[in-house]
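Asks: Sequence and predicted structure, then a few things I'm wondering about:
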Amino acid sequence: MSQKIHIRTASASNRIKPLPTTQKCYKIFTPGEVVINASNTNFVRGHGTYEEDGDLKASVAGVKEQVNKLISIRPLKSRYNGQVGEVLVGRIIEVQQKRWKVDTNARLDSILQLSSVNLPGGELRRRSVEDQHMMRQYLQEGDLISAEVQSVFSDGSLSLHTRSLRYGKLGQGILIKVFPSLVKKSKIHFHNLPFGVSLILGNNGYIWISPPIDNKDENVGGFIQNLDEVIPKDIREAMARTRNCILALAENKMMLFDTSIVFAYEESLKYSVAELLLPEAMIDVALLTQHRIHMLEDYEFQ
């Protein structure tokens, strides 16, 4: 059986670097770079910035975030710092009394209380001793879940909840880990993409790719799994291509949201799924995706 062998030169192997950005794109600031010049005094200094000669400069490498007058720089490489209401994907690492410990890519393990989940059947009632004994039947070590941040404790650890049919145990799919700063914050983090793939963009940098999800069954209680279901080949290929497209965008430090992933998927169709893992293909897909995003932003700006 013949196999394709791809040989890269030494010069080509050093081409991996962040793509050029414009002010309208999600620009990555480097330490010491001017974020706001001295002519603009209508700002409040936030985390990741410092003032020098009237200019507001970045103290870390990251993406600018602005809330009214407050300007801060969110580091590219950092642990997840959760905020109330954010959607995330996590893995159960321990079953304790009346609660589960969850890995959410944060500095400390997060907590999911037994009282913060919907039991199978969706019934709302006080949790009994029998429920505590059956906790491992609901969620056990290694299970992946989607959840929402309910509160933040004083030490920075997170309290989660899954009191919605959108959240709960995850079945068949692919988990990708990226820097949390690359996931764009938006109102919607659950997406059914047009090529037959469902996507959960966790604010904590954990991204879940799965077959199309149908939540019409109101009795699942967040614990349904499709482990016995046979996923069609075309859906599996679409999931693998989506994974490689996300890796290409993340490798080139591009923001991840539904539009950028759809653009990258469409631009990647000229490559096979395996070829998308080549550095040259990653850069090509990322450049074409960035160009389409710029065109879309220019159109919306007009």
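Replies: Yes, it's here.
Asks: switch to C-alpha atoms for all contacts and neighbour counts from now on
Replies: Will do.
Asks: Does anything pack onto the top helix by length along the chain? Which helices or strands?
Replies: When the chain is parsed with DSSP state H, its longest helix is helix 279-301. Packing partners of helix 279-301 (3 or more C-alpha pairs under 8 Å, 6 or more residues apart in numbering; DSSP states H and E): helix 233-251, helix 258-267.
Asks: Can you give me the buried ones in that helix?
Replies: Buried residues in helix 279-301, counted by 16 or more other C-alpha atoms under 10 Å: 279-290, 292-294.
Asks: on that earlier part again, mean neighbour count and distance to R91 for the helices and strands packed on helix 279-301 - can I get that in CSV?
Replies: Listed next are those as CSV, based on neighbours: other C-alpha atoms under 10 Å; distance: least, C-alpha to C-alpha, whole Å:
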stretch, mean neighbour count, distance to R91
helix 233-251, 20, 19
helix 258-267, 19, 23
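Asks: Can you say which of those helices is nearest to L108?
Replies: helix 233-251 (24.2 Å; C-alpha to C-alpha).
Asks: How far off centre is the closest one?
Replies: 14 Å (C-alpha atoms, centre = their mean, to the nearest Å).
Asks: got the angle for it vs helix 258-267?
Replies: Angle between the axes of helix 233-251 and helix 258-267 is 110 degrees (criterion: axes from the mean of the first three to the mean of the last three C-alpha atoms, to 10 degrees).
Asks: Which pair in the buried residues of helix 279-301 has the greatest spatial separation?
Replies: Between all members of the buried residues of helix 279-301, the farthest pair (by C-alpha to C-alpha) comes out as P279 and H294, at 22.5 Å.
Asks: this is the other structure I want to compare:
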Amino acid sequence: MRGLQLPLSQTQRIRLQKALEHLESLSSKVNSDASVTIADSIPVNYEDGVLKGHGTADLNGEVVATLCGVVERVNKLVYVRALRARYKPEVGDIVVGRVVEVAQKRWRLEINYSQDAVLMLSSMNLPDGIQRRRTALDELNMRSIFEENDVVCAEVRGFQHDGLHLQARSQKYGKLNRGQLLTVPPYLVKRQKQHFHHLEEYGTDLILGCNGFIWVGEHIEARDDVIEDQVNQSDSQVLGSSENSASPKGQEQNDTALETRKYICRTANAIRVLSTLGFNLTLDIIMETVNLGLSLNLDINEMLGSEFCVLVAEREAERRSTSKKKR
């Protein structure tokens, strides 16, 4: 929040500063004991034996922080978790990435990590929905599935000798169409039980990637492979109805409705505002921000104005204050 730069008037600046100070006072996670800056001393018990981890150093017999962040302790290990850092993948993370290269039996994706991730041809569902061995013909047709600059949703499988590997073995994963890809700091997206959200009242899908890539697009019904196998359809019909269809004609037959496009833009602008303010991105706060813009009858472009940012900060401070009183 300290790096917040908006074209604010004097009144708006005072209101925003007051709201942010109120939010900081209500925060229960950040406290003076846990938060450290560079060269701050970290209190430890030397009698139990201390393992100095990431973000710490030994200076004149004291453990000091070499990063700005929060002190974490795991048994005897003491380390500093940086508040603002690049994405660090964990197995099972839901990520959204962009294809940067089609290589032999694999795609390489940019996922906001220090290196490109790898999605193997054998680690994803084929458009026909049939579980089978990948043949040489499948490898030749890789570009009909994903090509450069395509946006893809996948899951972190793990680290191997050639880098970070992804998998997309479910209908909810695959190519994303008809929407917007947003980039936010990864620390704003916390790991949750559910990262896929269907906003029924708006007819849109929201995917909160743990890597800071967020997708907002038109809702697409995901179909189960077993059900698809039981239905007697021709190959062309299956390819046309599949979410990960290789045929672009099947995906472009129907244009996205104007009302749906407006809601996609509203949701995207709400995420931009929350990212600018440094708020954690959850479904509840995103929906509250969208509804706030609708209740004020603001145009889509007006949601990016200074006044709306101040209103969002004030509303969030009021909401947290109310929820704390209820406890």
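Replies: That came through fine. Since this is a predicted model, take the numbers as computed values, not measurements.
Asks: coming back round to it: can you lay out the helices and strands packed on helix 279-301 of the first structure as a markdown table showing distance to N14 of the first structure?
Replies: Shown next, in a markdown table, are these (distance: least, C-alpha to C-alpha, whole Å):
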| stretch | distance to N14 of the first structure |
| --- | --- |
| helix 233-251 | 13 |
| helix 258-267 | 22 |
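Asks: looking at the ones you listed, which is closest to G54 of the first structure?
Replies: Of all those, helix 233-251 sits nearest to G54 of the first structure, with 33.9 Å by C-alpha to C-alpha.
Asks: Read off where the closest one ends up in the second structure.
Replies: Across the second structure, the stretch matching helix 233-251 of the first structure (TM-score structural alignment) is residues 258-276.
Asks: Quick one: residues in contact with the matching stretch.
Replies: The contact list for stretch 258-276 of the second structure (C-alpha atoms under 8 Å, 6 or more residues apart in numbering) reads 1, 4, 179-180, 182, 184-185, 188, 202-204, 216-218, 280-281, 286-287, 289-290, 300, 303-304, 309, 312.
Asks: just checking, which of these belong to strands?
Replies: When DSSP state E defines the strands, the subset of the contacts of stretch 258-276 of the second structure inside them is 179-180, 182, 204, 216-218.
Asks: Now tabulate the residues you listed in TSV and tack on neighbour count and distance to V226 of the second structure.
Replies: Listed next are these as TSV, based on neighbours: other C-alpha atoms under 10 Å; distance: C-alpha to C-alpha, whole Å:
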residue	neighbour count	distance to V226 of the second structure
G179	21	28
Q180	19	31
L182	17	33
T204	21	25
V216	26	28
G217	25	26
E218	24	24
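Asks: nearest to V36 of the second structure, of these?
Replies: For those, the minimum distance to V36 of the second structure (C-alpha to C-alpha) is 30.6 Å, reached by L182.
Asks: so what's the closest residue to that closest one other than its chain neighbours up against?
Replies: Nearest residue to L182 of the second structure in three dimensions, chain neighbours excluded: I214, at 5.0 Å (C-alpha to C-alpha, 6 or more residues apart in numbering). The contact partners of I214 of the second structure, by C-alpha under 8 Å, 6+ apart, come to 96, 181-184, 206-208.
Asks: Counting neighbours, which of the residues you listed comes out on top?
Replies: When neighbours are counted by other C-alpha atoms under 10 Å, V96 leads the contacts of I214 of the second structure with 29 neighbours.
Asks: I'd like the secondary structure assignment at the equivalent of that residue over in the first structure, please.
Replies: Taking TM-score structural alignment, the alignment pairs V96 of the second structure with V89 from the first structure. Under DSSP: H, G, I helix; E, B strand; the rest coil, the three-state class of V89 of the first structure is strand.
Asks: who's in contact with the residue nearest to V89 of the first structure when sequence neighbours are not counted?
Replies: Nearest residue to V89 of the first structure, sequence neighbours excluded (C-alpha to C-alpha, 6+ apart): S146, at 4.5 Å. By C-alpha under 8 Å, 6+ apart, the contact set of S146 of the first structure is 87-90, 162, 166-170.
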